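# return atomic coordinates for the entry below.
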Amino acid sequence: MTTTNILLIDDHAMFRSGLRMVLNARMEGAEIFEAGSLVEATQDAPETIDVILLDINLPGLNGLDGIAFLKRKWPQVPVVVLSSQDGPETVRDALARGAVRFISKADTADRIVALLNRVLRGEYNAPENQPGDGDEVLPIPLHLTPRQCEVLDLLCQGMSNKLIARRLALSENTVRGHVQAILGFLEVSSRTEAAFAARRRGLVG
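Presented below is the predicted three-dimensional model:
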């Protein structure tokens, strides 16, 4: 069985413990190495790492500045920012500094594991890639419908599901389904990252 070495850097021990249990239970062969700071990570982690999960609120050198710090030690290893701070500026900054993915801590365990598996397969920005067995709960569309494009446009304007539903004369449940399809299509985990990805790909003005 192939071992996957995952370096988890977060200063909250309880969160690290919970995520470690989730990853060990759902990812066969996962070996989790924990660190509470960037310095601790570089001192204690093995030389061979497959992916780095990085929080941005860390003691000393913070997570965003630490992306470049980690890339110097492990230049070929993908860095995934995992944080509760998913504002547009934070997401944009993390991706611009070299993170391959931004995952919100508010995501479900299923979503976090699915996105992490894609990163491990090298699927960073491929909207039409299909998930592997058990990776994703919802199917990923190969394209957006005209209605989903309307929802995406309003989402990028900062509208909530309730406001989008009112504007398009839809139920909130219907809008919620469209938003989940959009997140899957764009290979992102939050509305903020969806807006950033849509603008980067020229899907919205």
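# from now on I want contacts and neighbour counts done on CA atoms only, so please keep to that.
Fine.
# just give the nearest non-adjacent residue to the residue positioned nearest the centre of the chain, would you?
Note on the chain: the residue nearest the mean C-alpha position is Ile103, at 2.6 Å, using CA atoms, centre = their mean. Excluding the flanking residues, the one nearest Ile103 by CA to CA, 6 or more residues apart in numbering is Leu82, at 4.8 Å.
# that neighbour: what secondary structure?
Put simply, Leu82 is strand when judged by DSSP: H, G, I helix; E, B strand; the rest coil.
# that one and Gly177, how far apart?
For Leu82, the distance to Gly177 equals 24 Å [CA to CA, to the nearest Å].
# of those two, which one has the most company?
Between Leu82 and Gly177, Leu82 has the larger neighbour count (other CA atoms under 10 Å), namely 24 against 13.
# another one to check against the first:
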Amino acid sequence: MEFEMDPSAEIRIMCVDDHPLMHKGISALIQSQPDMTIVGAVSKAGDALATFREKVPDITLMDLRLPDGNGIDTMISILKEHPKARIIILTMFEGDVEIQRALKSGACGYILKNMPPEDLLQVIRKVHSGEKKRLHPVIAATLADHFGEENLTSRETEVLQLISEGNSNKEVGNRLSISEETVKGHVKNILGKLGANDRTQAVSIAVRRGIISLD
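All right, here's what the predicted structure looks like:
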């Protein structure tokens, strides 16, 4: 079921987050607003699509980290069936690469959980009124800080992920079926692109920016 959203109507919101306190806090905040209401709240990626189908909310608040999947893949699944869905990422993760990935995948907004409640309400209203990409100034500044930088290739990301798991260059090579010298070349490129002095610093930078995950 799809329908045209009426900007003057009550904003129907679904929340996808696995933290009970966050659920309660968001629900209390939303229900305190005269123009908003919570129509669904789920904690797992596997339940998000089914609940969306049932409720067809105007706005979906989506966390990036869920116990059975990730928010971006869940968002993509929803948008595949409901192209007009308006999804706002609400998360603790502020890495520029993760932000870019979410926006390119169809997110209408991206906001951090530690931002003031008024900021979340403003983003919800702006997205509901039709704004395509609503970014908090802090998020926009994070993207601007890395604008024009060269991204890691998919192979370099694979190498760095394996390094973060404690593998030596030789072990990385064995895992990826490439020579140790090739791995060293990738590591050199990684350090240069990330502005890191060594492998440990490269991993730290990559985790902070959302390039790799330590999960």
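# kindly provide the TM-score of these chains.
Here the TM-score for the pair of chains, by TM-score structural alignment, normalised by the length of the first structure, is 0.61; 140 aligned residues with a CA RMSD of 2.4 Å.
# return the residue of the second structure aligned against Asp93 of the first structure.
For Asp93 of the first structure, the aligned residue in the second structure is Arg101 (criterion: TM-score structural alignment).
# and the closest residue to its match other than its chain neighbours, what does it touch?
Nearest residue to Arg101 of the second structure, sequence neighbours excluded (CA to CA, 6+ apart): Ile72, at 7.9 Å. Residues in contact with Ile72 of the second structure (CA atoms under 8 Å, 6 or more residues apart in numbering) are Leu64, Arg101, Ala102, Ser105.
# can you pull out the strands in the first structure?
4-9, 30-35, 51-54, 79-83, 101-104 (DSSP state E).
# I would like the range of the second structure that aligns with the first one, please.
It refers to strand 4-9 of the first structure. Aligning strand 4-9 of the first structure against the second structure (TM-score structural alignment) gives residues 11-16.
# mean deviation, the matching stretch versus the first structure?
Average distance, stretch 11-16 of the second structure versus aligned residues of the first structure after superposition (mean CA distance after the TM-score superposition for the first structure): 1.1 Å.
# tell me the counterpart of the residue nearest to Arg101 of the second structure in the first structure.
Aligned partner of Ile72 of the second structure by TM-score structural alignment: Leu64.
# so how far is Ile6 of the first structure from that match?
19 Å.
# in the first structure, which residue range corresponds to the helix of greatest length in the second structure?
Criterion DSSP state H: the longest helix present in the second structure is helix 180-194. Per TM-score structural alignment, helix 180-194 of the second structure has no counterpart in the first structure.
# that helix: which residues count as buried?
Glu180, Val183, Lys184, His186, Val187, Lys188, Ile190, Leu191, Leu194 (16 or more other CA atoms under 10 Å).
# for the first structure, what spans make up the helices?
Remark: helices assigned in the first structure by DSSP H are 13-26, 38-44, 63-73, 88-96, 109-120, 146-156, 161-168, 172-186, 191-200.
# list of residues touching stretch 41-59 of the second structure?
Stretch 41-59 of the second structure is contacted from outside by 1-2, 5, 11-19, 23, 39-40, 66-71, 74, 77-78, 85-88, 124, 128, using CA under 8 Å, 6+ apart.
# what's the spacing between that stretch and its chain's center?
Counting by CA atoms, centre = their mean, to the nearest Å, stretch 41-59 of the second structure is centred 17 Å from the centre of its parent chain.
# and for stretch 2-22 of the first structure?
15 Å.
# got the buried residues for that stretch?
Buried residues in stretch 2-22 of the first structure, counted by 16+ other CA under 10 Å: Thr4, Asn5, Ile6, Leu7, Leu8, Ile9, Asp10, Asp11, Arg16, Leu19, Arg20.
# for the residues you listed, work out which two are farthest apart.
Thr4 and Asp11 (22.1 Å; CA to CA).
# what residues sit buried inside the next helix or strand after the longest helix of the second structure?
Using DSSP states H and E, the helix or strand that follows helix 180-194 of the second structure towards the C-terminus is helix 199-209. Neighbour counts over helix 199-209 of the second structure (16+ other CA under 10 Å) mark Arg199, Ala202, Val203, Ile205, Ala206, Val207, Arg208, Arg209 as buried.
# that older thread, reformat the strands of the first structure as TSV; add distance to Leu154 of the first structure.
Formatted as TSV, the strands of the first structure follow (distance: least, CA to CA, whole Å):
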stretch	distance to Leu154 of the first structure
strand 4-9	35
strand 30-35	39
strand 51-54	31
strand 79-83	25
strand 101-104	21
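# closest one to Ala181 of the first structure among these?
strand 101-104 (16.7 Å).
# distance from the closest one to the second structure after superposition?
Looks like 0.7 Å for strand 101-104 of the first structure (mean CA distance after the TM-score superposition for the first structure).
# counting by contacts, list what that strand packs against.
strand 79-83, helix 88-96 (3 or more CA pairs under 8 Å, 6 or more residues apart in numbering; DSSP states H and E).
# mind doing that once more with 6 Å?
strand 79-83 (3 or more CA pairs under 6 Å, 6 or more residues apart in numbering; DSSP states H and E).
# quick one: contacts of the strand it packs on?
Residues outside strand 79-83 of the first structure that contact it (CA atoms under 6 Å, 6 or more residues apart in numbering) are Ile52, Leu53, Leu54, Asp55, Ala99, Val100, Arg101, Phe102, Ile103, Ser104, Lys105.
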